[in-house]
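Novice: sharing a model that was predicted from the sequence below.
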Amino acid sequence: MSTEPSGDLARKLSDLVAEARLETSFLDASTQHVYHNGAGGQSVPARRVENWNLDAKRPVLGSGSFGTVRLERCQQSSSRMRAVKEIKKHDQQQRVIDYSRELEAIVQFSRPQYSHCFVQSHGWFENESSIFIAMDYHQWGDLSRHLYAPLPEDEVSQIISQVVEGIVYMHEKGFIHRDLKPSNIMVISNGPYWSVKIADFGISKQRFLQESLNTVGVGTIGYAAPEQIGLSSNDVAVNDDSSTPGFPADMWSIGILSMKLFTGQVPFKDLTTLSQYLSSSQEARALKLESPLKQKGASKTSQKFIVDLLQVEPDKRMGAYQASVHEWLAKVGEVSNDVANDGSNDLSL
């Protein structure tokens, strides 16, 4: 069954996103893409066909409330693998979700100049109920699979430095990640010389809100900023969603991530502990953050970095560029992008 873009989505897509759409047919046992190459002065454009099947050993890489990530192999070259993220077009109330902005972010940051910071996409396709995004497969998985214990400070700074660099690019282009957490950071090579890439970026407000409600509903806070879950009135609007918390929400998430890497735990386990933090004095909040960091031997500059990110008021948090030039991250040595096998498959789609 061949598919065409639904009317509303197609009208909103930029030329860049439209060009990234893969000509696709869903066959009984595979997904087929057709590529056309009219270069070389040929009167008839060259035609290339690829068929992709679910990996027999590990067909599903992960799943969530909005869809599933599957591992696929190419029939024409079995060594080629890809991860395909399926995202449902409707939320749990059967309302249509607008993914145009999310697709723009994915295509924007799949350009070669951003390949060291972001998981690369190689096109997208759709059927009546879902959007599918073809991405590099990274065999080391996401960061959450590697956090068995607190990390040494030099390793924490390596990871945070790379995440901050990616967020600087996103914010410069007007995109918000909205969902920074270990499961959305892919590991290319692990310690002691970490290389990581950001995934699942620029998710829609509607998708984030639904997933946040699911998370808060079971009593956990995770990495969401207070204003993202309705605990702050000073929301910062940005881009196409006037009621959406802006760039500072990403910076809060980086602060929580830093605490997790240093201590092995997030600082706020539930709404009660977060609310207590929000209602405390500035001195009490700093003490809550600094005490566990000191116990792990964290430097004063790293403590200051985290305190500056976990400010209650969004407009008082350190911005992405400020974080990138912070004294703590300035000490991070350059980590080669090819320090080890990057664990990805080259998908020349």
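Specialist: Good, I have the coordinates. Keep in mind that what you see is a predicted model, and the values were worked out from it rather than measured. Residues are numbered from 1 along each chain as shown.
Novice: going forward, measure contacts between C-alpha atoms and count neighbours the same way
Specialist: OK.
Novice: ok, residues contacting the host helix or strand of residue 47?
Specialist: Element membership of residue 47, judged by DSSP states H and E, is strand 46-54. Strand 46-54 is contacted by residues 29-38, 70-76 when judged by C-alpha atoms under 8 Å, 6 or more residues apart in numbering.
Novice: can you give me the buried ones in the top helix by length along the chain?
Specialist: Counting by DSSP state H, the longest helix found in the chain is helix 153-172. Buried residues in helix 153-172, defined by neighbour count with 16 or more other C-alpha atoms under 10 Å: 153-171.
Novice: try stretch 168-185
Specialist: The neighbour-count check on stretch 168-185 (16+ other C-alpha under 10 Å) flags 168-171, 175-185 as buried.
Novice: cool, stretch 49-67 as well?
Specialist: Across stretch 49-67, burial judged by 16+ other C-alpha under 10 Å covers 50-55, 60, 66-67.
Novice: how about CSV for those residues, with distance to residue 262 added?
Specialist: Output for the buried residues of stretch 49-67, formatted as CSV (distance: C-alpha to C-alpha, whole Å):
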residue, distance to residue 262
50, 44
51, 44
52, 41
53, 40
54, 37
55, 36
60, 31
66, 31
67, 31
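Novice: tell me which of these is nearest to residue 222?
Specialist: residue 66 (17.7 Å; C-alpha to C-alpha).
Novice: relative to residue 8, how far out is the closest one?
Specialist: As judged by C-alpha to C-alpha, to the nearest Å, residue 66 and residue 8 stand 20 Å apart.
Novice: and what of residue 285?
Specialist: Applying C-alpha to C-alpha to residue 285 and residue 8 gives a distance of 46 Å.
Novice: same deal with residue 318?
Specialist: Separation of residue 318 from residue 8 (C-alpha to C-alpha): 38 Å.
Novice: more neighbours: these two, which one.
Specialist: residue 318 (22 against 10; other C-alpha atoms under 10 Å).
Novice: surely that one touches residue 307?
Specialist: No: at 9.3 Å, residue 318 and residue 307 do not qualify as touching, with contact defined as C-alpha atoms under 8 Å.
Novice: give me the common contacts of the two.
Specialist: In terms of C-alpha under 8 Å, 6+ apart, residue 318 and residue 307 are not both contacted by any residue.
Novice: contact partners for the closest residue to residue 167 other than its chain neighbours?
Specialist: Spatial nearest neighbour of residue 167, excluding adjacent residues (C-alpha to C-alpha, 6 or more residues apart in numbering): residue 320 at 6.5 Å. The contact partners of residue 320, by C-alpha under 8 Å, 6+ apart, come to 164-165, 167-168, 171, 251.
Novice: try this one side by side with the last:
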Amino acid sequence: MLAFKPFVPKTSTITSEYTITSNILGFGITGKVLQCIHKETGVQYALKILEDNQKSRREAEIHWRVSDCPHIVKVVDVFENTNQHTKKNYLLMVMEYMRGGELFNKIKENENFTESEAAKIVYQISSAIAYLHERNIAHRDLKPENLLYTSNDHNAVLKLTDFGFAKEVVAKKSLQTPCYTPYYVPPEILNFERYDKSCDIWSLGIITYILLSGCPPFFSQNGQPISPGMKSKIRAGKFDFPDAQWKYVSKSAKDLIKSLLLTEPDRRPTIREVMSNHWVAQHNAVPNTPLGTNMFFTTKAWDQFRNVDRKMVFLKRYKLDRVWIIKS
């Protein structure tokens, strides 16, 4: 049994230790993220603001327990404070500030993105998933927006964040809540079946496909977040590797994707099997084949794809448009 560090939020007022700025860094499923500064050291952090309820407690506790992983964004402090203006209770998560931004934005800036670099990214994502799965935790919202770089340096580390949908898996196929973002949803969730942490393996397959080609394997062509035709293709596991994007991508990469995107969850590899896959484990030996990924990232189609994701985040997150942190 793996031991977790105890989750005990501080009851002192957060403004006694941190200065909270009005700089919004982003929005998660369950709350907004602001920039804050530690008063004693001057170090900048990201502050996630959650309404204090059972779901938020679960998110904060799970993230706290797993943030020792080198590929998971670290939580350094958690406060439970009451807003003296509204009398509402909030959980305030202080996390490391990921200056490098989102995964796909960084790739968009890389005109020479290669298959070897894609394999390294899959390895880093898999490392985070393995840390969770070994502790019987399913993330349930793996997507590029939740993968951030520590800095803009060439050797920056990629880390997983946003545990708003994460949940402990007590038994096989013990999950049933249909949590998903359209492009990354596995067929078992679309079918309202019970599922388990293998849903993360499917989402990893979608991310890997996009990394290597610049476009998702399943998509809606009519502007809907998820169309009937898209659902049918996901349920059937029907996708291909068009020559325009895939002609020079290795067979090993394609074979890995095929295994990750199997419609039957029990047939998908475990995350440890993914990490032992030659293309992932030996990512440094993968050919430096140039990819056209970043070319697609600059097209109108990519902007439409990202807009669907952003709309879904907006619809799913709690309404925290006005949060007042007032020193008591």
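Specialist: That came through fine. Keep in mind that this is a model prediction, so the values were computed, not measured.
Novice: gap between the equivalent of residue 203 of the first structure over in the second structure and residue 94 of the second structure?
Specialist: In the second structure, residue 203 of the first structure lines up with residue 165, judged by TM-score structural alignment. The gap separating residue 165 of the second structure from residue 94 of the second structure is 19 Å, by C-alpha to C-alpha.
Novice: same question, residue 243 of the second structure
Specialist: Per C-alpha to C-alpha, residue 243 of the second structure is found 45 Å from residue 94 of the second structure.
Novice: who has more neighbours out of these two?
Specialist: Neighbour totals were compared for residue 243 of the second structure and residue 94, and residue 94 leads with 26 against 9 (other C-alpha under 10 Å).
Novice: give me every residue that touches the more buried one.
Specialist: So residue 94 of the second structure contacts 45-48, 75-78 (C-alpha under 8 Å, 6+ apart).
Novice: columns distance to residue 102 of the second structure, neighbour count and secondary structure on top of the residues you listed, output as JSON lines?
Specialist: Shown next, in JSON lines, are the contacts of residue 94 of the second structure (distance: C-alpha to C-alpha, whole Å; neighbours: other C-alpha atoms under 10 Å; DSSP: H, G, I helix; E, B strand; the rest coil):
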{"residue": "45", "distance to residue 102 of the second structure": "16", "neighbour count": "22", "secondary structure": "strand"}
{"residue": "46", "distance to residue 102 of the second structure": "14", "neighbour count": "24", "secondary structure": "strand"}
{"residue": "47", "distance to residue 102 of the second structure": "17", "neighbour count": "27", "secondary structure": "strand"}
{"residue": "48", "distance to residue 102 of the second structure": "17", "neighbour count": "25", "secondary structure": "strand"}
{"residue": "75", "distance to residue 102 of the second structure": "18", "neighbour count": "23", "secondary structure": "strand"}
{"residue": "76", "distance to residue 102 of the second structure": "21", "neighbour count": "14", "secondary structure": "strand"}
{"residue": "77", "distance to residue 102 of the second structure": "23", "neighbour count": "16", "secondary structure": "strand"}
{"residue": "78", "distance to residue 102 of the second structure": "23", "neighbour count": "22", "secondary structure": "strand"}
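Novice: centre of the chain versus stretch 52-65 of the second structure, how much separation?
Specialist: Centre-to-centre, stretch 52-65 of the second structure and its host chain are 16 Å apart (C-alpha atoms, centre = their mean, to the nearest Å).
Novice: and residue 90 of the second structure, that's in a strand?
Specialist: Yes: Residue 90 of the second structure forms part of a strand when assessed by DSSP: H, G, I helix; E, B strand; the rest coil.
Novice: mind checking the SS state of residue 159 of the second structure?
Specialist: From three-state DSSP, the assignment for residue 159 of the second structure is strand.
Novice: what's the burial count for it?
Specialist: Burial of residue 159 of the second structure, expressed as a neighbour count using other C-alpha under 10 Å, amounts to 24.
Novice: ok, it touching residue 71?
Specialist: Yes: taking C-alpha under 8 Å as the definition, residue 159 of the second structure is a contact partner of residue 71 at 4.2 Å.
Novice: what is in contact with the two at once?
Specialist: Taking C-alpha under 8 Å, 6+ apart as the contact rule, residue 159 of the second structure and residue 71 both touch 124-125, 128.
Novice: and the next helix or strand past the helix or strand encompassing residue 295 of the second structure?
Specialist: If you go by DSSP H and E, residue 295 of the second structure is part of helix 293-296. Using DSSP H and E, the next helix or strand after helix 293-296 of the second structure towards the C-terminus is helix 300-316.
Novice: go through that following helix and flag the buried ones.
Specialist: Residues of helix 300-316 of the second structure classed as buried under the neighbour-count rule (16+ other C-alpha under 10 Å) are 305, 308-309, 312-314, 316.
Novice: again with stretch 149-163 of the second structure
Specialist: Within stretch 149-163 of the second structure, the residues scored as buried using 16+ other C-alpha under 10 Å are 149-150, 157-163.
Novice: contacting residues around the equivalent of residue 46 of the second structure over in the first structure?
Specialist: Matched by TM-score structural alignment, residue 46 of the second structure corresponds to residue 83 in the first structure. Listed by C-alpha under 8 Å, 6+ apart, the contact set of residue 83 of the first structure reads 61, 69-72, 134-137.
Novice: please list only the buried members of the residues you listed.
Specialist: By neighbour count, with 16+ other C-alpha under 10 Å, those hold 69-72, 134-137 as buried.
Novice: ok so, going back, which of the contacts of residue 94 of the second structure lies closest to residue 10 of the second structure?
Specialist: The shortest approach to residue 10 of the second structure among those belongs to residue 78, at 6.2 Å (C-alpha to C-alpha).
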